[in-house]
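# A structural model of the following input is requested.
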Amino acid sequence: MTGSPLPRAVTFRDLHRPGDPLLLPNAWDYGSAALLAAHGFPAIGTTSLGVAAVYGRPDAAGATRAETIELAAAMRDLGVLVTVDIEGGFSDDPAEVSDLVAALAALDVAGVNLEDGRPDGTLRPIGLQQRIIAAALGHGVFVNARTDTCWLRTGDTLERVRAYGHADGVFVPGLTGLREIEAVVASTPLPLNVLHQPDGPAMGRLAAVGVARVSTGSLPYRAALRGALAAVLAVRGEGAPVPLPTYGQIADLLPKA
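All right, here's what the predicted structure looks like:
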């Protein structure tokens, strides 16, 4: 399917400026998205971990397709650009992924994240992921091709980034070394998205090596959980600092696939 990009997608694309990166906060429900919108963020993403946790589903297991669409529909009236984490597209069938992205486009979604990591810790074969990315294109939605080489510690990052060159952008979560980031930037004409890490490079340093987008991922959700636990423990008279829970700690609380 081919077609002209929707105005929202064009605007979203324009926010990806190498050297002046878009800070993309990630919401997990309508309330968190509304709060972020009220504080002036022009674009908001969703976090698959947060959505999975809200609905009591496992993350990254293809279990939240309906819930992801429901949240996208709810965020439609917030007056901000919305990009949706669709994990691996909730299917290995390119036609089904195409139908999903078309449905999200009808909800005025401006972008999607489409990852190659699988629940068993492997990566999709490159050829299949290329076909899935191609199926997601053509709906007027910015397709951010995520590779989990760093996240899962498997595969060749530069090989995957180059293989996904037909996407609109590329996302490498877990990539934190400035030299490695600079090498990825140099390897592709696509805007590079990295995941903010509390102990990683600051925005200014990421901008200096050409990053175009910095996502917060599950960090806001995990910080919210820390705040909620600290508040309740304080009522119980326990005032000790509560550490930020890791992704793995939250994922371990969720039902298994």
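# contacts and neighbour counts: CA atoms only from here.
Noted.
# identify the residues contacting stretch 83-90?
43-48, 60-65, 68, 72, 97, 100, 109-118 (CA atoms under 8 Å, 6 or more residues apart in numbering).
# likewise for stretch 37-48?
Taking CA under 8 Å, 6+ apart as the rule, stretch 37-48 contacts 12, 24-28, 33, 36, 59-60, 78-87, 217-218.
# now the buried members of the residues you listed.
Among these, those scoring as buried are 12, 24-28, 33, 36, 59-60, 78, 80-87, 217-218 (criterion: 16 or more other CA atoms under 10 Å).
# of those residues, which belong to helices?
12, 33, 36 (DSSP state H).
# and which of those residues is nearest to residue 156?
residue 12 (28.5 Å; CA to CA).
# and the gap between the closest one and residue 84?
According to CA to CA, to the nearest Å, residue 12 and residue 84 sit 13 Å apart.
# common neighbours of the two, please.
The contact lists of residue 12 and residue 84 share residue 111, where a contact means CA under 8 Å, 6+ apart.
# tell me how far the residue nearest to residue 102 when sequence neighbours are not counted lies from residue 200.
Leaving aside its sequence neighbours, residue 102 sits nearest to residue 139 (CA to CA, 6 or more residues apart in numbering; 5.8 Å). Residue 139 is 35 Å from residue 200, where distance means CA to CA.
# quick one, which of these two is more surrounded?
The neighbour comparison of residue 139 against residue 200 (other CA atoms under 10 Å) goes to residue 139, with 24 against 15.
# the more buried one - that's part of a strand, no?
No - applying DSSP: H, G, I helix; E, B strand; the rest coil, one finds residue 139 to be coil, outside a strand.
# that one contacts residue 100, correct?
No - here residue 139 does not reach residue 100: they are 10.2 Å apart, not a contact under CA atoms under 8 Å.
# my read: residue 174 touches residue 150, true?
Yes - with contact defined as CA under 8 Å, residue 174 reaches residue 150; the gap is 5.2 Å.
# of these two, who's got more company?
Using other CA under 10 Å as the criterion, residue 174 and residue 150 rank with residue 174 on top: 18 against 15.
# here is a second sequence; please produce its structure as well for comparison:
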Amino acid sequence: MTDHATKAARFQALHRRPEPLLLPNPWDAGTARLLAHLGYEALATTSLGVANLHGRHRAGRREILDNCRAIDEATPLPVNADLENGFADEPAEAATMIAEACAHGAVGASIEDATGDRRTPIYDLGLAVERVRAAVEAARALPVPFVLTARAENLLYGIDDLDDTIRRLQAFEDAGADVLYAPGLRTLEQMRAVVTSVGRPVNVVMGFADPSITLEQLAEIGVRRVSIGGALSRLALRAFLDGAREMREGRFGFVTDAARMSDLLPAFGR
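You can find the predicted model right below:
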């Protein structure tokens, strides 16, 4: 198996090249191995995918960390961990998740400015910056190079203010974040505005964006990393529901769309 330090160095190098890094989001060891078999160069966990795996809409701290370890151990690829808001409001406490993620095999992780409280969904900018700064300090103290991604979540919570998103990302850059990420960007124009406003690599998640946008277009505007969030998990669940509904109606045509064993065996091992 590839050692942790080698994975960490590889993940950093993937952020330095000119072409975007495609970073898909498996939700268990099996989907991680399938993605590795398809030739992806790195993987990212999805907290929504973990929650769905456990039959809930939110995953717990331990479930996210255990999932990170399972995905890391499944392939030799670098893994980035979705840590939500670090499961704490206070900066130093939230930042402990960075070391935990590293101990569970991750070589990168994200921390977001969403509170988890619907009444006040986004942290005030000052506190959000303190949280990123604490996460950066925790990342720099690790025994391997670690890519810290800071996320501005306001577009997902009804705050339709791209200028505020950019201000937050610029503040997170000043706090030392390695990668900047604003889920909820939908258009190339919005993405271009973000990319040209900051000096660090920008991650775009296509699970919320105009699906007609291509990787080539993203590369042209300077996007450096492209993820999909929980979309692959939701795609799999949609196929499951469609098949289960058809079976409930007494029909079985869905089996012709099932993955062939010959497609699975090379990834899972004979």
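# buried members of the contacts of stretch 83-90 of the first structure into PyMOL, please.
Applying 16+ other CA under 10 Å to those, the buried members can be selected in PyMOL as follows:
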select buried, resi 43+44+45+46+47+48+60+61+62+63+64+68+72+97+100+109+110+111+112+113+114+115+116+117+118
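# now residue 20 of the second structure, nearest residue through space, not along the chain?
residue 224 (4.2 Å).
# so the one you found touches residue 23, yeah?
No - with contacts counted by CA under 8 Å, residue 224 of the second structure stays clear of residue 23, the gap being 10.4 Å.
# now the helices for the stretch 1-150 of the first structure?
7-14, 30-38, 48-54, 65-74, 94-105, 126-136, 149-152 (DSSP state H, counting those that start in this stretch).
# what range does the next helix or strand after the last one cover in the second structure?
Which is helix 149-152 of the first structure. Downstream of helix 149-152 of the first structure, the first helix or strand assigned by DSSP states H and E is helix 157-163. Aligned using TM-score structural alignment, helix 157-163 of the first structure spans residues 165-171 in the second structure.
# can you list the residues that contact the matching stretch?
125, 129, 150-155, 180-182, 194, 197-198.
# so which of the residues you listed is the closest to residue 262 of the second structure?
With CA to CA as the yardstick, the closest approach to residue 262 of the second structure among the contacts of stretch 165-171 of the second structure comes from residue 181, at 37.4 Å.
# how close does the closest one get to residue 70 of the second structure?
25 Å.
# those two: which has the busier surroundings?
residue 181 (26 against 18).
# neighbours around residue 222 of the first structure, how many?
19.
# so it lies in a strand, does it not?
No - in this structure, residue 222 of the first structure is helix, not part of a strand, as judged by three-state DSSP.
# that one -> the second structure?
Per TM-score structural alignment, residue 222 of the first structure is aligned with residue 234.
# that older thread, now tabulate the contacts of stretch 165-171 of the second structure in a markdown table and tack on distance to residue 248 of the second structure.
Formatted as a markdown table, these follow (distance: CA to CA, whole Å):
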| residue | distance to residue 248 of the second structure |
| --- | --- |
| 125 | 50 |
| 129 | 51 |
| 150 | 44 |
| 151 | 42 |
| 152 | 42 |
| 153 | 39 |
| 154 | 41 |
| 155 | 39 |
| 180 | 45 |
| 181 | 42 |
| 182 | 40 |
| 194 | 47 |
| 197 | 52 |
| 198 | 52 |
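# now these: which count as buried?
Applying 16+ other CA under 10 Å to those flags 125, 129, 150-155, 180-182, 194, 198 as buried.
# what about stretch 42-57 of the second structure, how long is it end to end?
25 Å.
# and the residue nearest to residue 18 of the first structure when sequence neighbours are not counted, how many neighbours?
Leaving aside its chain neighbours, residue 18 of the first structure sits nearest to residue 212 (4.1 Å; criterion: CA to CA, 6+ apart). The local packing of residue 212 of the first structure (other CA under 10 Å) involves 24 other residues.
# trace residue 212 of the first structure over to the second structure, please.
Match for residue 212 of the first structure (TM-score structural alignment): residue 224.
# now for its match: which residues touch it?
Contacts of residue 224 of the second structure (CA under 8 Å, 6+ apart): 15, 18, 19, 20, 21, 201, 202, 203.
# ok, the counterpart of residue 115 of the first structure in the second structure to residue 135 of the second structure distance?
In the second structure, residue 115 of the first structure lines up with residue 112, judged by TM-score structural alignment. Taking CA to CA as the criterion, residue 112 of the second structure is separated from residue 135 of the second structure by 10 Å.
# and the nearest residue in space to residue 94 of the first structure that is not next to it in sequence, how many neighbours?
Nearest non-adjacent residue to residue 94 of the first structure, counting by CA to CA, 6+ apart: residue 132, 4.7 Å away. Other residues within reach of residue 132 of the first structure, judged by other CA under 10 Å, total 25.
# right, and residue 132 of the first structure touches residue 97 too?
Yes - Residue 132 of the first structure is within contact range of residue 97, at 6.8 Å (criterion: CA under 8 Å).
# what is the burial count for residue 157 of the second structure?
As a measure of burial, residue 157 of the second structure has 13 neighbours, counting by other CA under 10 Å.
# quick one, what contacts the nearest residue to it once chain neighbours are set aside?
Distance criterion CA to CA, 6+ apart; nearest residue to residue 157 of the second structure, sequence neighbours excluded, is residue 121 at 6.8 Å. Residue 121 of the second structure makes contact with 114, 115, 157, according to CA under 8 Å, 6+ apart.
# now for the residue nearest to the first one when sequence neighbours are not counted: which residues touch it?
Right, the one you point to is residue 114 of the second structure. Leaving aside its chain neighbours, residue 114 of the second structure sits nearest to residue 122 (4.5 Å; criterion: CA to CA, 6+ apart). Listed by CA under 8 Å, 6+ apart, the contact partners of residue 122 of the second structure are 113, 114, 115, 153, 154, 157.
# right, and the match of residue 115 of the first structure touches residue 156 too?
No - using CA under 8 Å as the test, residue 112 of the second structure is too far from residue 156 to be in contact (11.7 Å).
# export the contacts of residue 122 of the second structure as JSON lines, with columns for distance to residue 174 of the second structure.
Below are the contacts of residue 122 of the second structure laid out as JSON lines (distance: CA to CA, whole Å):
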{"residue": "113", "distance to residue 174 of the second structure": "15"}
{"residue": "114", "distance to residue 174 of the second structure": "19"}
{"residue": "115", "distance to residue 174 of the second structure": "21"}
{"residue": "153", "distance to residue 174 of the second structure": "18"}
{"residue": "154", "distance to residue 174 of the second structure": "19"}
{"residue": "157", "distance to residue 174 of the second structure": "24"}
